[in-house]
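>>> Here is the input, now give the coordinates:
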Amino acid sequence: MLKNQLNKEFCRELQNVAGTENVKFNGDIPQSALHDWSTEEGGTPAAWVTPRSTDAVSAILKLCNSHDVPVVPQGGLSGLAGGAVPSEGAVLLSMAGMDQIEEIDPSSGLMVVGAGCILQRIQEAAQDADLYFALDLGARGSCQIGGNIATNAGGNRVIRYGMTRELVLGLEVVLADGTILPMMNRMPKNNAALDLKHMFIGSEGTLGVITKAILRLHPRMNGANTALVALPDFESSIRLLSHAQSTLSGRVTAFELMWNDYYTAVLEETGQKPPVAADYPIYALIDMQGATPESDADAFQTMLEAAFESEIIADAALAQSEREVETFWSLRDGISEILSTRAPSISFDVSVPLAKIGDCVDEIRAALSANFPGLPAIFFGHAGDSNIHLVTGPTTEFDPSGEHIEKTVYEIIRTYGGSVSAEHGIGLHKKPWLSYSRTESELATLRLLKQSLDPRGILNPGKVF
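Presented below is the predicted three-dimensional model:
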């Protein structure tokens, strides 16, 4: 439904409730709003709206609901599953105008923010208040907290702080008919009936639009002790993680794995000198943040030395400065450089039980090699929280549509009782595979919930389920 198909009364009302300066139609819609970081293509939107308040969001949704006009909420458009690409004839609801930081309460360890607030700005505001917001991911400079919450983002610190869900105390959400749910809880403990906010965390904008959030903050981190470790096999990585968590009293902040194929690829693409020789099967980036990293250094080094003595690790490089910490992390974050030279590629974000990751990776590698001889594939991930990332490509000469490669991988993930989406959401891209991780009774319950909260089906139609 394009502008010339929207009746004039609707267009006028949309401009009235959102402000004429905050509404654009047809060719005036920014090109950046027509896609996210995925390869999914959406429809042609009818309008683009940037509300500045919760009341404006409520009025927009009430209007669209009464006219059966679809609405697609959009954050920083850094998603990888196509969850924010336009639906045909939709009003795109950009939350960028709701970027306020309303309050920081150090005594309660919380921050009140608008859904459009950029993640990095939240991190910096917390740091300025001598506190720490634990969510962190590569898109920190562009992703918005509303989108992070709507996709239950994971990132680099899940092993210690949990997914985004664990960092949200309260939410304000607007339903499809314009009803505002003021669930702005400020307490860690609140058992006054069912906690409704959890229905909207991870719902990808299909059940309601998040407009504000109360975030949980932690004591400030002033640095980290970081090591890049070479391991003889995957089983040794499990032993190292257990050893580190036990020795360091659960203070491991990140435990990232890079198989040799990824490690050699990122060294080649970035031109970096390897901190550890590139001839080991697997590498771990282990990180322990703290308020006084200098005083933690002895314990961290003792942990590594004990792992050497137990023959858990084969080699290691210990970061001696903040610059070296950044260098080690640049290897793990160097996937963007790899992707830039391997297009078209398929990026997988999956999870299986931690103890089974090694076997699962071996089985996927063998299946891809058998079905698509010569197909490049690299493996890495936040393995400490059971998350594996896999990139295959270039794929053009092997499987132009990508469907057969995806089926090969997802069928193996299903046999391990894993998830087709560990942290990126479902959107459009993984919708065909959702049944591999959710039973029909679960899907039926999700559809019932959708019907109850959005009976006209206007919110992010066609996404997820």
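>>> CA atoms for contacts and neighbours, from now on please.
Noted.
>>> Which stretches in the stretch 1-150 of the chain count as strands?
Defined through DSSP state E, counting those that start in this stretch, the strands belonging to the stretch 1-150 of the chain, from first to last, are 23-25, 47-49, 71-74, 91-94, 101-105, 110-114, 131-132.
>>> Let me fix that, I meant to ask about the stretch 251-400 of the chain.
In chain order, the stretch 251-400 of the chain shows strands spanning 254-259, 282-290, 315-318, 346-351, 377-381, 387-392, with DSSP E, counting those that start in this stretch as the criterion.
>>> Check which helices and strands the fourth one is in contact with.
It refers to strand 346-351. The helices and strands touching strand 346-351, judged by 3 or more C-alpha pairs under 8 Å, 6 or more residues apart in numbering; DSSP states H and E, are strand 387-392.
>>> Kindly report the same for the longest one.
In terms of contacts (3+ C-alpha pairs under 8 Å, 6+ apart), strand 282-290 is packed against strand 223-231, strand 254-259, helix 260-270, helix 322-332.
>>> neighbouring contacts of that strand?
Outside strand 282-290, the residues within contact range by C-alpha atoms under 8 Å, 6 or more residues apart in numbering are 220-234, 237, 251-260, 263, 296, 300, 328-329, 332.
>>> can you tell which of the helices and strands packed on strand 282-290 is closest to residue 351?
Proximity to residue 351, assessed across the helices and strands packed on strand 282-290 by C-alpha to C-alpha, is greatest for strand 254-259 (13.4 Å).
>>> tell me what that closest one is packed against?
Checking 3+ C-alpha pairs under 8 Å, 6+ apart, strand 254-259 ends up next to helix 158-161, strand 282-290, strand 377-381.
>>> thinking again about what came up before, how about JSON lines for the strands of the stretch 1-150 of the chain, with mean neighbour count and distance to residue 441 added?
Below are the strands of the stretch 1-150 of the chain laid out as JSON lines (neighbours: other C-alpha atoms under 10 Å; distance: least, C-alpha to C-alpha, whole Å):
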{"stretch": "strand 23-25", "mean neighbour count": "19", "distance to residue 441": "41"}
{"stretch": "strand 47-49", "mean neighbour count": "25", "distance to residue 441": "36"}
{"stretch": "strand 71-74", "mean neighbour count": "28", "distance to residue 441": "27"}
{"stretch": "strand 91-94", "mean neighbour count": "26", "distance to residue 441": "32"}
{"stretch": "strand 101-105", "mean neighbour count": "14", "distance to residue 441": "40"}
{"stretch": "strand 110-114", "mean neighbour count": "24", "distance to residue 441": "35"}
{"stretch": "strand 131-132", "mean neighbour count": "22", "distance to residue 441": "40"}
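>>> Following up with a second sequence; could you model it the same way so I can compare the two?
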Amino acid sequence: MSASPPIEVAFPEHARLLEALTEALGPGAVVDGRERVNSPDDAPIAVLRPSDTAEVALILRTADEAGAKVVPWGGRTGLVRGTMARGALALSMERMNRIEEIDVLGQTMTVQAGCVLETATEAAEAAGLILPLDLGSRGSATIGGAISTNAGGNRVIRYGMTRNMVLGLEAVLADGTVVTSLNRLIKNNTGYDLKQLFIGSEGTLGVVTRAVLHLRPGAGGGVTTALVAVPTLMDVTTLLRRVEGTLSGHLSAFEVMWDDYFQLVTTEPARGRSPWDQSHAYHVLIEAMSSDGAQDAERLENLLGDAMESREIADAVIAKSQVERDAFWAMRDDVRQVARFGPIMSFDVSLPISEMEGFVAEVRKALAACWSQTKPIIFGHLGDGNLHVIVAPVPAEPRARARIEDIVYSAVRERDGSISAEHGIGLEKKAYLSWSRSPEEVALMRRLKVALDPRNTLNPGKVIPDA
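The predicted structure is shown next:
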């Protein structure tokens, strides 16, 4: 095999470091970072592609001793610039992508961090089980990336965040120390739960290399999906509580689309088509999973019939096939349609359900007062308090983006909400972290960072605001 061409670097010390890593890791493990990014300004010095945990440890130990910075890369589907690696080494987990074991009796999966979520999900289903984590980016997001951001997704209302699915993990610290705690027990109350240090830390405290995931019993085809038109947000919340009670813990998704968003994903050039003859204020996607889908469908149909009679809902349709079910979800996932308006800004916030109507009204009013054509387009996992707010079009004027951030995050802060429900902090939100965290919490985060990464080697500049 011919040797790879040398990577052009700005500083001699970088060249020496890459030569040492190339010699230690072998052909194909160190590649030019400029080939992996859209903007040359964001290009890492190089992309490192380890094949196992020992190589990750070698990379981090070598980089830490040399004073180089390392940014972990998963599927790079995040939305907060958490993987920006300019001037650093990018540590890609793409070659560490194996499913090591599925324990059907114990309902666990041991998987390497670079495994794509959809691959893991399909493997679980083939074994008669489910991995509950479900994201729009399922085809490219990795398990390690989901763990590092504590990803949420469509089924949080029933199964919780990624944190709730991780039984054990293996991580490598900045100095190359390997912390292996591949626990497979649901109950293990022995001292500090160290895995929680790495779940949601966005690669700033350690690099996750392997994980044990808690699988659940398969639904056996027992999935019930409905699309419901609802006149008011109060009716939406009433419907949520009624569905939760009626489906006896089987409710797995309760997604709400405000009408602005629904119109985008059901008109040309979008492929989706509305089942309604008229417009409605809110559109709710309900899904239940159990071994008895027929009973769930009957219960839900009866509930929706009663709600129609009492005028709590305006219309409803229950999917009769997988094709119809997929069509409902395709509308919910067709987020790219918001780009029709021009430049956008995407926000991911969490609020008490009782505060959502006031939040939306305040943001609409504040945006309209500044720019007549700019508005929020809203959808989200309302059942767990998570709204996605996309502001479009973003004006080209200076500081428009900063002003929009202040409008949205001020409305969140006034309602004791969170500036990030599931996307993380990265670079985009770190200036606003203190709007959802106390000074004592931020100070403790800094202390943890210094304790585990004293040389600031791992994903520097992310998550924690500058002191």
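>>> about what we covered before: could you save the helices and strands packed on strand 254-259 of the first structure as TSV and add columns showing distance to residue 93 of the first structure and mean neighbour count?
Compiled in TSV, these are given as follows (distance: least, C-alpha to C-alpha, whole Å; neighbours: other C-alpha atoms under 10 Å):
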stretch	distance to residue 93 of the first structure	mean neighbour count
helix 158-161	29	19
strand 282-290	37	23
strand 377-381	32	22
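>>> Give the buried residues for stretch 322-336 of the second structure.
Taking 16 or more other C-alpha atoms under 10 Å as the basis for neighbour counts, the residues of stretch 322-336 of the second structure that come out buried are 325, 327-332, 334.
>>> Oh, that last question was meant for stretch 49-60 of the second structure, not what I typed.
The neighbour-count check on stretch 49-60 of the second structure (16+ other C-alpha under 10 Å) flags 49-51, 53, 55-60 as buried.
>>> do stretch 403-420 of the first structure as well
Of the residues in stretch 403-420 of the first structure, those scored as buried under the neighbour-count criterion (16+ other C-alpha under 10 Å) are 405-406, 409-410, 412-414, 416, 418-420.
>>> Hmm, residue 100 of the first structure is touching residue 113, no?
Yes - with contacts defined as C-alpha atoms under 8 Å, residue 100 of the first structure counts as touching residue 113 at a distance of 5.8 Å.
>>> Helix or strand: which one has the residue nearest the centre of the first structure?
Centre of the first structure computed as the mean C-alpha position; nearest residue by C-alpha atoms, centre = their mean is residue 153, 3.4 Å away. Per DSSP states H and E, residue 153 of the first structure falls between elements, in no helix or strand.
>>> wait, what's in contact with the counterpart of it in the second structure?
When the two structures are superposed using TM-score structural alignment, residue 153 of the first structure falls opposite residue 151 in the second structure. Contact partners of residue 151 of the second structure, counting by C-alpha under 8 Å, 6+ apart, are 161-162, 200, 422-423.
>>> so can I have CSV of the residues you listed showing distance to residue 391 of the second structure, neighbour count and secondary structure?
As requested, the contacts of residue 151 of the second structure are arranged in CSV below (distance: C-alpha to C-alpha, whole Å; neighbours: other C-alpha atoms under 10 Å; DSSP: H, G, I helix; E, B strand; the rest coil):
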residue, distance to residue 391 of the second structure, neighbour count, secondary structure
161, 26, 22, coil
162, 27, 25, helix
200, 26, 22, coil
422, 18, 22, coil
423, 17, 23, coil
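>>> Output these as CSV; include the columns distance to residue 27 of the second structure.
Formatted as CSV, the entries for those read as follows, by distance: C-alpha to C-alpha, whole Å:
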residue, distance to residue 27 of the second structure
161, 38
162, 34
200, 33
422, 37
423, 35
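>>> roughly how far apart are whichever residue in the second structure pairs up with residue 93 of the first structure and residue 160 of the second structure?
Aligned by TM-score structural alignment, residue 93 of the first structure pairs with residue 91 of the second structure. If you measure residue 91 of the second structure against residue 160 of the second structure using C-alpha to C-alpha, to the nearest Å, the figure is 28 Å.
>>> Would you tell me which of the helices and strands packed on strand 254-259 of the first structure gets closest to residue 356 of the first structure?
Distances from residue 356 of the first structure to each of these were compared by C-alpha to C-alpha, and the smallest falls on strand 377-381, at 14.0 Å.
>>> can you give me the angle the closest one makes with strand 282-290?
What separates the directions of strand 377-381 of the first structure and strand 282-290 is an angle of 20 degrees, with axes from the mean of the first three to the mean of the last three C-alpha atoms, to 10 degrees.
>>> ok, average deviation of strand 377-381 of the first structure from the second structure?
For strand 377-381 of the first structure, the mean distance from the matching residues in the second structure following superposition reads 1.1 Å, by mean C-alpha distance after the TM-score superposition for the first structure.
>>> Noted, bye for now.
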